[in-house]
Every structure is written in structure tokens, then in C-alpha cells.
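In: with the sequence up front, the predicted model follows.
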Amino acid sequence: MAVTLTQFTDPFCTWCWGAEPVLRRIQETYGDHVELAFVMGGLVDDFESFADPANGITEPADVAPHWEEATQRHGMPVDASVWYENPPQSSYPACIAYEAAEFQGTAIAHRYLRRLRQAFAAEQRNIGDREVLVELADDVGLDLEQFRAALFGDRARAAFEEDRRYMHEVGARTFPTYRVTTGDDEVQLRGSQPFERLSEVLESAAPGLDRQSPRSLRSFVEEYGPVATREVAEVYQLDDEDARRKLTDLTAAGHLEERARGTGSFWAVTAND
């Protein structure tokens, strides 16, 4: 039975960035038997009118301490200086850009969303800037003429508004929120979730859902790279120190390269490996 795991999300959300290791483990554990989907929620329309009193956020610079605290819990690299030096004013352009990418296929749109998250969270890229959004589209191989037409036209904005209507309709008010769907059956989970909870709901919704072992570490990095140390730790059930040790060994052997970013590192296959 087909099962879909939908994440209601926003490229600004640090907890959605922190969920990347769990999503990687879902992909490696269930493969094509679980379909991943993303719905853009639009976290910040405009910082001129946005406020999050619960987290003490009334202007962009207030987000930096929130990110720094969050990374201590979720373990994904962040560089919070973007909020002081080059903050975006709205998450809507990035949400609309994801919709523009999706017109070229789900798989490449997912790669683009990952690129958006990483560029913003760990590389100080202002993903409220449309030209930055185009540069990131080029990074993942999107057709730029088609992408620009969708981004600067009406289709992607309309798709984003449809996502927001759907999010409101199902009562998803927290980022991330997850929705597991099989046929007419749906289960919704609010907030960040560990792999164990998501797998419990997935396997209950689709009895007989088979688990598989993850591919080799080098193959994993080749498939998804650049990957963060925390992602490797989650997928291979290691602590961060052991994960880093295995990645360092592959780097010393010439298979990988390390890229330090913000509070952590990413790993990618070397160009000539």
C-alpha cells in the first residue's frame, strides 16, 4: 500500500532544517515505499509586521539566538550571523521558489529545497533575494528559463497560496507538522518528531512496510551530499563523534572532502574519486 509522509514546512524554519537527518533515515530505511512530500507554509510574510513573542522575536536579529539554541538540540550546522549581516525580510519568496522548482519534477524540487535550507542555515545566503534563489536553482540543475518564468510569474505564487490554504484546512499550525496518508486514512503529528515515532506511524498505516539497511557510507554521501555529520550519525545510528571519525577516515583515504560551515561540517565526494 502506498504511503505518503508530508512535511508542512518553511525554508526559514530551523526545526525543519534540524529534521533533515530524520528524513534521510526515512529515505534510507523505506526507499521508494514511502513518498515524501512538502507543503510550504509561509512562516514570515514580512518582518515589518511579524512577531513571535513566545520566542522573543520581533526583528530579524532576534532569530540568531533562537538558531544558536536550536542547533544545540538538533545538531545541524547553522551560521546565525546571516540574521545580523544579511537578513531576509520574508520567507515567501523562498516558498514560492520551491513551487517554481516543483513544476520541473518532484525529485529536483526536493533537491532544491535542501539547497535552500543549507544555503540559508549554514552559508549566510539571503534566500529572500530572488537572484540568490536563481543561483541556487542553477546549483541543482534546474532549467533556469523555466524556473525564472515560474518564479516571476503567477503560477508558483498560486501554488504557494494553495499550499497555505491546505495547511489551514488541515489545521497544521506548527513547523514542522507531519501528515501520514494511506488511501483515505490520515494521521497528523505536530512538531519535531524522532525517527522512532514517524516509523511507528508509517508502519501502522502500512502494515508490512519493509525496512532495509542503509547503503555504504560513501554511497550515501555520493547520493545526498553534501551531508552533515549529524545526518550520518542518525542514518547509521552512531554518536556524532563516531560518525565524524568514519567520515574523517574516508576523507584521509581521498574519497571525501570536508567543508566546515557555521557550527559544523558537511561532507562531499571528492571530484576525482
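Out: Done, it's in.
In: from here on, just use CA atoms for contacts and neighbour counts.
Out: Will do.
In: top helix in the protein by residue count?
Out: Determined from DSSP state H, the single longest helix within the chain is helix 106-123.
In: next helix or strand past that helix?
Out: helix 130-139 (DSSP states H and E).
In: need the contact partners of whatever helix or strand Glu200 lives in.
Out: Element membership for Glu200 (DSSP H and E) is helix 195-205. Here helix 195-205 makes contact (Cα atoms under 8 Å, 6 or more residues apart in numbering) with 3, 5, 22, 25-26, 180-182, 185, 187, 209.
In: next: stretch 110-118.
Out: Applying Cα under 8 Å, 6+ apart, the set of residues contacting stretch 110-118 is 11-12, 17, 94, 98, 101, 127, 133, 136-137, 140.
In: at 7 Å instead, please
Out: With contact meaning Cα atoms under 7 Å, 6 or more residues apart in numbering, stretch 110-118 is reached by 11, 17, 98, 136-137, 140.
In: what is the nearest of these to Trp67?
Out: Within the contacts of stretch 110-118, the smallest distance to Trp67 is 10.5 Å, found for Trp17 (Cα to Cα).
In: quick one, what contacts the closest one?
Out: Contacts for Trp17 were tallied using Cα under 7 Å, 6+ apart; they are Arg117.
In: Val63: which element?
Out: Judged by DSSP H and E, Val63 forms part of helix 63-74.
In: buried ones in that helix, by neighbour count?
Out: 63-64, 67-68, 70-71, 74 (16 or more other Cα atoms under 10 Å).
In: quick revisit: which of the contacts of helix 195-205 are buried?
Out: 3, 5, 22, 25-26, 180-181, 209.
In: okay, pairing it with this:
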Amino acid sequence: MTVLYYMHDPMCSWCWAFRPVWDDVRQQMPDSMEVKYLLGGLAPDSDLLMSAETRSMIRRHWQVIEKKVPGTRFNYDFWSRCDPRRSTYPACRAVIAAKNQNPMLEDAMIQAIQHAYYLNARNPSDDEILIDLAYSLSLDVSRFKNDLHGADTQAELMSEIRTASNMGCTGFPGLILEDRGAFRHIRIDYSDAGMMLQQLSSVQAL
């Protein structure tokens, strides 16, 4: 089967901007293609608060995205309500923990993290936020807590990061199509699902 790999991080702001078009791609892509998610892991675990310089840089980054991808919204209250840390691995492990309980909830956890972070000004670097999201998805919260920092979950995250890197992923979001043993990068478009669907169809027609 042909596989479309989606490389991402649940706390990647460009992945958030790509979300609406990515949903369209998934809904319209050929049934013969399987989608597999690979976590890229933007920032390792850290208890250090972001510096004022880093906070300012990310705020400016959000503003750039809002201009380049109309319709993308960010809740800037995050910067006054939360104590931001440059740490996305907890959110990545939350996605794995959810998927391991129910593969159908992998994308639901990604979306829940994105909504918490970008719309509701909640910090997905904090365990209590991730646990609350697990509860909202009706996951086994006790198991989720154990898995969130479990060795097996961390090992799976590092394996996905290595796989994405070995496939040539250099940024997020990323799309790579595996077809008949060959890997082909699919050019990302933040406004036009049709452009990416055309690329997928062209590869299959070869």
C-alpha cells in the first residue's frame, strides 16, 4: 500500500496553520493511500522558563503566520496567563499515549493540544493540561499518566524522530509519500489542498 507520512509536532505553529488544509487533503486523498503520523519533536524536555527574547521571537512568529496564512488564529493571552517553557516532548508523548490506547484518538489528541495551546491559552508543556485533555477524550487517565513519562513512550517518540530525520524531513509540517519503495517529498501549500492532491495523483500515475 502507498503510505503518506505526515511529519509534525503538536506544538508547531506552522502545523496549526496547516491544519485546515491537511484535513481537506486527508478527506479527499485516494482510499488506496494510508496516512501515518511521525512526530518530529521540536524541543526536548525542559523545566527552564523561556527567556523574554524567546517569548518575543515566538510571538513575532505567530504574527508572521497570521499574515501568510489568513484565517489562522492565535490567542496571545497565552503569554500572560502561562509560564512558557521551550518543551514539546511532553505533548508529543501525549499523542503517543493516546494512540496506544486508541489509534482513532491520535489525531483527536493532536487537535486537542492545538486548541488548548493556540485558542485557549493553556500550556501543553504542563502535565496537568495534558491529563485534562486525556480526560476530555475519555481515555483511561490512570494509564495515560503512567504512559506520559513511561520509558516505552519515550522510546517510541525517539524512534519516530529518527525515522522522520532518516526520511529527509527538515521541517514541519512535512509530507513524504512512500510508493513502491521510493520516497517522494510532497510540496506543502497552506491554502490549496488541490495542489497537494495533484502531486499525490501524479506520483501514483507513474
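Out: Now that the structure is in, tell me what you want to look at. The model shown is predicted, which means the values in this text are computed figures rather than measured ones.
In: quick one on the thing from earlier: any idea how far the helix holding Glu200 of structure 1 is from the chain center?
Out: 20 Å (Cα atoms, centre = their mean, to the nearest Å).
In: in structure 2, which residues correspond to that helix?
Out: Helix 195-205 of structure 1 corresponds to residues 193-203 in structure 2, going by TM-score structural alignment.
In: quick check: that stretch compared with structure 1, mean distance?
Out: Following superposition, stretch 193-203 of structure 2 is found to deviate from structure 1 by 1.8 Å on average (mean Cα distance after the TM-score superposition for structure 1).
In: let's see which of the contacts of helix 195-205 of structure 1 end up in strands.
Out: Judged by DSSP state E, strands contain the following of those: 3, 5, 180-182, 185, 187.
In: mind giving me the packing neighbours of the host helix or strand of Ser265 of structure 1?
Out: Secondary structure assignment for Ser265 of structure 1, by DSSP H and E: strand 264-269. Contact here means 3 or more Cα pairs under 7 Å, 6 or more residues apart in numbering; DSSP states H and E; on that basis strand 264-269 of structure 1 packs against helix 217-224, strand 227-228, strand 256-261.
In: which one of these lies nearest to Pro88 of structure 1?
Out: strand 256-261 (19.5 Å).
In: nearest residue to the aligned residue in structure 2 for Ser91 of structure 1 other than its sequence neighbours?
Out: Aligned by TM-score structural alignment, Ser91 of structure 1 pairs with Thr88 of structure 2. Spatially, and ignoring its direct neighbours in sequence, Thr88 of structure 2 is nearest to Ala43 (5.1 Å; Cα to Cα, 6 or more residues apart in numbering).
In: who's in contact with the one you found?
Out: With Cα under 7 Å, 6+ apart, Ala43 of structure 2 has these contacts: 86-89.
In: narrow these to those in strands?
Out: Those of the contacts of Ala43 of structure 2 lying in strands (DSSP E): none at all.
In: of those, which is the most crowded?
Out: Tyr89 (27 neighbours; other Cα atoms under 10 Å).
In: what do we get in structure 2 for Thr71 of structure 1?
Out: Aligned by TM-score structural alignment, Thr71 of structure 1 pairs with Glu66 of structure 2.
In: ok, and the closest non-adjacent residue to that match?
Out: Computed as Cα to Cα, 6+ apart, the closest residue to Glu66 of structure 2 that is not its neighbour in sequence is Thr72, at 5.4 Å.
In: so that neighbour sits against Trp62, correct?
Out: No. Using Cα atoms under 7 Å, Thr72 of structure 2 is not in contact with Trp62, being 9.1 Å away.
In: read off where stretch 130-141 of structure 1 ends up in structure 2.
Out: The aligned range for stretch 130-141 of structure 1 is 127-138, by TM-score structural alignment.
In: so Ala37 of structure 1, which of the three states?
Out: Secondary structure of Ala37 of structure 1, reduced to three states by DSSP: H, G, I helix; E, B strand; the rest coil: strand.
In: got the contact list for the nearest residue to it once chain neighbours are set aside?
Out: Nearest non-adjacent residue to Ala37 of structure 1, counting by Cα to Cα, 6+ apart: Thr6, 4.5 Å away. By Cα under 7 Å, 6+ apart, the contact set of Thr6 of structure 1 is 36-38, 178-180.
In: now list the buried members of these.
Out: 36, 38, 178-180.
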